[in-house]
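Student: coords please:
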Amino acid sequence: MEKQKISIAGDGFISSGDYESIKIMGSAKSSGDIKSGEVKVNGDARFNGELEFGRFKVNGDAYIIGNIKAGNIKINGNLDIDGSCEFDTMVVNGDCEINCDIRCNNVTIRGDMKIRKNLYAKEIKIYGDSKIEGNIECEDIKVYGGINCKGLLNAENIFINPRGRSYCREIGATNIEISKTNNISFFKIKLPWDGRGTFRGEVIEGDFIKLENTEVKDLRGKDISLISKCKIENIEYTDNLEVSSDSIVQNSTKIG
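Tutor: Okay, the predicted model is just below:
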């Protein structure tokens, strides 16, 4: 049986079912569980139920009450989700707010994103602004914009070039670099601007750490370099510690 294609130009209602594609150019509401290979929202959509989409593109406004799974999701407009999310690839160019956990392989944020719980991903790139109320767990994260994480940011590799005032309560990783310049040793990245932001945190712990314009209470690592304008209360290190002349360290202890 061939699946139905739905196109709504004015006001419409979408009942539960399995569809080939859904295109909303006007205003639409739904109730019940929906599956679709492709969904495009160019107008206004309100979904209420469990959703499973192959591709999901929001150019207008969309609001979801329920859990959603999708292969690829792209948000150019506004999207609010009151439920858990599982995506393969997510690109946020507009505004997105998620009230539950989100799991995704690759996340790119160029607009504004707010997550009220936890973000689990493989690779994260942030060019815009992000606010995470819970924890971030990933393999690699690169931040060229703003990040505000009230929980733990845990990754293998972390690079942050903060724009404005960025904050993470706690950071844990193998390689950590917080830098305001293009002179990146770990990641070999060329940026289109020199960062002028600052970073603040409570705890940073890793093996290899390089910091600029960073203020943190407790810093623990194997090899630590404070390149410029850092303010650290306590440092514990096992191998090497380099402190620039314009950085301030209240206490430092070599362990082992």
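
Student: can we go C-alpha only for contacts and neighbour counts from here?
Tutor: Noted.

Student: hang on, isn't Gly43 packed against Tyr63?
Tutor: No: Gly43 lies out of contact with Tyr63 (C-alpha atoms under 8 Å); the separation is 11.6 Å.

Student: show me the contacts for Lys150.
Tutor: Lys150 makes contacts with Ile132, Glu133, Gly134, Asn135, Tyr167, Cys168, Arg169, as judged by C-alpha atoms under 8 Å, 6 or more residues apart in numbering.

Student: that one: which element?
Tutor: strand 146-154 (DSSP states H and E).

Student: ok, the closest residue to Lys5 other than its chain neighbours - contacts?
Tutor: Once flanking residues are discounted, Lys5 sits nearest to Ser21: 4.9 Å by C-alpha to C-alpha, 6 or more residues apart in numbering. Taking C-alpha under 8 Å, 6+ apart, we find Ser21 in contact with Gln4, Lys5, Ile6, Ser36, Gly37, Glu38, Val39.

Student: following up with a second sequence; could you model it the same way so I can compare the two?
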Amino acid sequence: MEQKQQSRHDLNISGMGRTGGGVYKDVKIDGMGKVGGDIDCLTFTSNGTVGIEGSLHADSLNINGTAKVEGPTTLDKMDIGGMSTFKDQVQCRAVFINGRAIFDKGLKSDTVEVGGILKTKEDVQCESFSVKGHFTIEGLLNAGQVDIKMNLPCSAQEIGGEYIVVRKWKSPRIWEQLHHGFSTRLKAHIIEGDHIDLEYTEADTVRGNDVSIGPGCTIRLVEYKNTIHQDPEAKVGSCVRI
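Tutor: Down below sits the predicted model:
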């Protein structure tokens, strides 16, 4: 292992450049770079525009420009400050999104923190999912802890977790002016968890042990086991103890 680490060398692209892939120590793109195959590195940093036609394996990924990865991605830490698209499966320990990230094949991570925009065509699976921004999940969001603070409309087909909290984020005034006319609310078909506390949520079914339906909610069916609280402003079609 030690010999493998010593044999790695750095890759730096400034201006325009292309590589066929390979094994590196630190990779840095400051212009326009193209990787024609798989790449394995310790750190990958892009401040420009990069396209990876193969897979990406790295300890750390930091994108401040734009990036597109065609193959599977395996990381320890991902930090997206620009715009990134991942066409295949992504597996990571910690994900931080302050820009815009699109995952075509879903995302698996221990921790996901979104301060910008997350979009995925499949599932998101993690232990902790924290949002101060916007997300669109066309599949299932499955997490132990779900903490959502919205500043734009958010949606998921299904949400499952132990603790689920949904709030409207009191965003800066300039953000409200830029996005005037959007209805900031969460839409989901099914929300299921042990402890659920919702505001500004539209769902077909909410099912949990302890459930709180707050202002701005429109829920067709609520199923609860232990406790239920419904705000006078919330709209609930029917409420059933199970």
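
Student: can you give me the TM-score here?
Tutor: The TM-score (TM-score structural alignment, normalised by the length of structure 2) is 0.91; 231 aligned residues with a C-alpha RMSD of 2.0 Å.

Student: ok, back up a step: how far away is the residue nearest to Lys5 of structure 1 from Thr108 of structure 1?
Tutor: Applying C-alpha to C-alpha, to the nearest Å, the value for Ser21 of structure 1 to Thr108 of structure 1 is 25 Å.

Student: Ile158 of structure 1 now?
Tutor: 15 Å.

Student: what about those two, which has more around it?
Tutor: Using other C-alpha atoms under 10 Å as the criterion, Ile158 of structure 1 and Thr108 rank with Ile158 on top: 26 against 19.

Student: how much space between the residue nearest to Lys5 of structure 1 and Lys142 of structure 1?
Tutor: From Ser21 of structure 1 to Lys142 of structure 1 the distance is 34 Å (C-alpha to C-alpha).

Student: before we move on, what about Asn251 of structure 1?
Tutor: To Lys142 of structure 1, Asn251 of structure 1 is 30 Å away according to C-alpha to C-alpha.

Student: Ser31 of structure 1 now?
Tutor: Note on Ser31 of structure 1: its distance to Lys142 of structure 1, by C-alpha to C-alpha, is 38 Å.

Student: and the two? Which one has more around it.
Tutor: Lys142 (20 against 16).

Student: give me the buried subset of the contacts of Lys150 of structure 1.
Tutor: Neighbour counting over the contacts of Lys150 of structure 1 (16 or more other C-alpha atoms under 10 Å) leaves Ile132, Glu133, Gly134, Asn135, Tyr167, Cys168, Arg169 as the buried ones.

Student: aligned partner of the fifth one in structure 2?
Tutor: The equivalent of Tyr167 of structure 1 in structure 2 is Ser155 (alignment by TM-score structural alignment).

Student: can you tell me the helix or strand for that match?
Tutor: Per DSSP H and E, Ser155 of structure 2 falls inside strand 154-168.

Student: same question, Gln3 of structure 2
Tutor: Counting by DSSP H and E, Gln3 of structure 2 is part of helix 2-6.

Student: check the spacing between the residue mapped onto Gly145 of structure 1 from structure 2 and Val124 of structure 2 real quick.
Tutor: When structure 2 is aligned by TM-score structural alignment, Gly145 of structure 1 is paired with Gly133. Using C-alpha to C-alpha, we find Gly133 of structure 2 at a distance of 16 Å from Val124 of structure 2.

Student: equivalent analysis for Leu118 of structure 2, please.
Tutor: To Val124 of structure 2, Leu118 of structure 2 is 10 Å away according to C-alpha to C-alpha.

Student: what touches both of the two?
Tutor: Shared contacts of Leu118 of structure 2 and Val124, defined by C-alpha under 8 Å, 6+ apart, comprise Ile137.
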